[in-house]
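In: sequence-free structure coming up:
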């Protein structure tokens, strides 16, 4: 992830329906610029790494994947802009991320998916994760694998 992606990514993340399950609202360019600055700087905690990549399709940014890695455990997430959903982009990106993390030695992958978000549940399953039935404080289900 690079700070200079903030402008284009603000457009990718602008659809209010992207926040239907997670809450919140579309970020401004300024908010994304600050978020990307923090992501590039990293967590500043020994043994913890933030990995963030934009997803590009034919030279156009369409979403992102990310992982927070602590030891042999990695929590992954993905977002694809509303205009590009339903094309398998999130699935391909999450499967690729999960495979790469496993190649790097990740022993446990985690994700949190809203129980009613069927599309994200399918992405998590494709990435080799399974629903645990456990809900976090935000009401999202823990997936692991």
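Out: Nice, I can see it. Worth saying up front: this structure is predicted, and the values here are computed from it rather than measured. Numbers count the residues shown, from 1 in each chain.
In: contacts and neighbour counts: CA atoms only from here.
Out: Will do.
In: ranges for the helices of this protein?
Out: In the chain, the segments counted as helices under DSSP state H are 6-12, 29-41, 89-103, 118-126.
In: Indicate which one of those is closest to residue 135.
Out: helix 118-126 (13.8 Å; C-alpha to C-alpha).
In: how far away is residue 28 from residue 126?
Out: Residue 28 sits 31 Å away from residue 126, going by C-alpha to C-alpha, to the nearest Å.
In: Ok, residue 139 next?
Out: Taking C-alpha to C-alpha, one finds residue 139 at 22 Å from residue 126.
In: what's the answer for residue 12, then?
Out: Counting by C-alpha to C-alpha - residue 12 and residue 126 are separated by 23 Å.
In: More neighbours: which of those two?
Out: More neighbours surround residue 12 than the other of residue 12 and residue 126, with 22 against 15 (other C-alpha atoms under 10 Å).
In: Let me see the contact set for the closest residue to the more buried one other than its chain neighbours.
Out: Spatial nearest neighbour of residue 12, excluding adjacent residues (C-alpha to C-alpha, 6 or more residues apart in numbering): residue 81 at 5.0 Å. By C-alpha atoms under 8 Å, 6 or more residues apart in numbering, residue 81 lies in contact with 12-15, 18, 62-63.
In: adding another structure so you can compare the two:
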């Protein structure tokens, strides 16, 4: 998997070794209000990362490193099925509100366009205004379709 770079960020292919630092970055219980679940321990996160790395070829996951201080601050992922990719992004609470999720999502959409992906999709809780703003900034638009209570957003690449 490729490293994806932006002026502020480096998206690094996920490795189990990222778990300890990512457990800290994702430790705020409030972060899980819309995505569900609860913060995982470093050990639990490592086990999850091992599964993700070993998973199907269409599962693509990157951790987000902030260039300014080399810290891991969140992740982006794309589940690719033929020419469609379903996206997700999570930025740790201390780094939210700085445009970093938007920069990550735009970079991922741009990279996917170079990989033969024709359509990108995201499912966003209707009350999650911040994620809706990220999706809109990355060129996605909401549809009338709901999946598990979340609005389907999409864009042709």
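Out: That came through fine. A quick note: this is a predicted structure, and the numbers were derived from the prediction, not measured.
In: As TSV, the helices of structure 1 with distance to residue 145 of structure 1 would be great.
Out: Output for these, formatted as TSV (distance: least, C-alpha to C-alpha, whole Å):
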stretch	distance to residue 145 of structure 1
helix 6-12	29
helix 29-41	25
helix 89-103	10
helix 118-126	9
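In: just to revisit the earlier point, among the contacts of residue 81 of structure 1, the buried ones, what's the PyMOL command?
Out: Remark: buried members of these, expressed as a PyMOL selection using 16 or more other C-alpha atoms under 10 Å:
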select buried, resi 12+13+14+18+62+63
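In: and residue 122 of structure 1, what pairs with it in structure 2?
Out: Mapped onto structure 2 by TM-score structural alignment, residue 122 of structure 1 lines up with residue 133.
In: Go through stretch 64-80 of structure 2 and flag the buried ones.
Out: 64-66, 72-80.
In: among the helices of structure 1, which is nearest residue 112 of structure 1?
Out: Once the helices of structure 1 are compared by C-alpha to C-alpha, helix 118-126 is nearest, at 8.9 Å.
In: mean shift of the closest one relative to structure 2?
Out: In the superposition against structure 2, helix 118-126 of structure 1 averages 0.6 Å from its aligned positions (mean C-alpha distance after the TM-score superposition for structure 1).
In: same for that helix, what does it pack against?
Out: helix 89-103, strand 108-113 (3 or more C-alpha pairs under 8 Å, 6 or more residues apart in numbering; DSSP states H and E).
In: out of these, nearest to residue 144 of structure 1?
Out: Of all those, strand 108-113 sits nearest to residue 144 of structure 1, with 4.4 Å by C-alpha to C-alpha.
In: Which residues does the closest one contact?
Out: In contact with strand 108-113 of structure 1 (C-alpha under 8 Å, 6+ apart) are residues 72-77, 98, 120-121, 124, 129, 136, 140-145.
In: my read: residue 124 of structure 1 touches residue 130, true?
Out: Yes. Proximity of residue 124 of structure 1 to residue 130 meets the contact threshold set by C-alpha atoms under 8 Å, at 7.3 Å.
In: overlap in contacts of the two?
Out: residue 143.
In: between those two, who's got more neighbours?
Out: residue 124 (28 against 17).
In: What separation is there between the more buried one and residue 98 of structure 1?
Out: In terms of C-alpha to C-alpha, residue 124 of structure 1 sits 10 Å off from residue 98 of structure 1.
In: Now which residue in structure 2 aligns to residue 91 of structure 1?
Out: Alignment note (TM-score structural alignment): residue 91 of structure 1 maps to residue 102 of structure 2.
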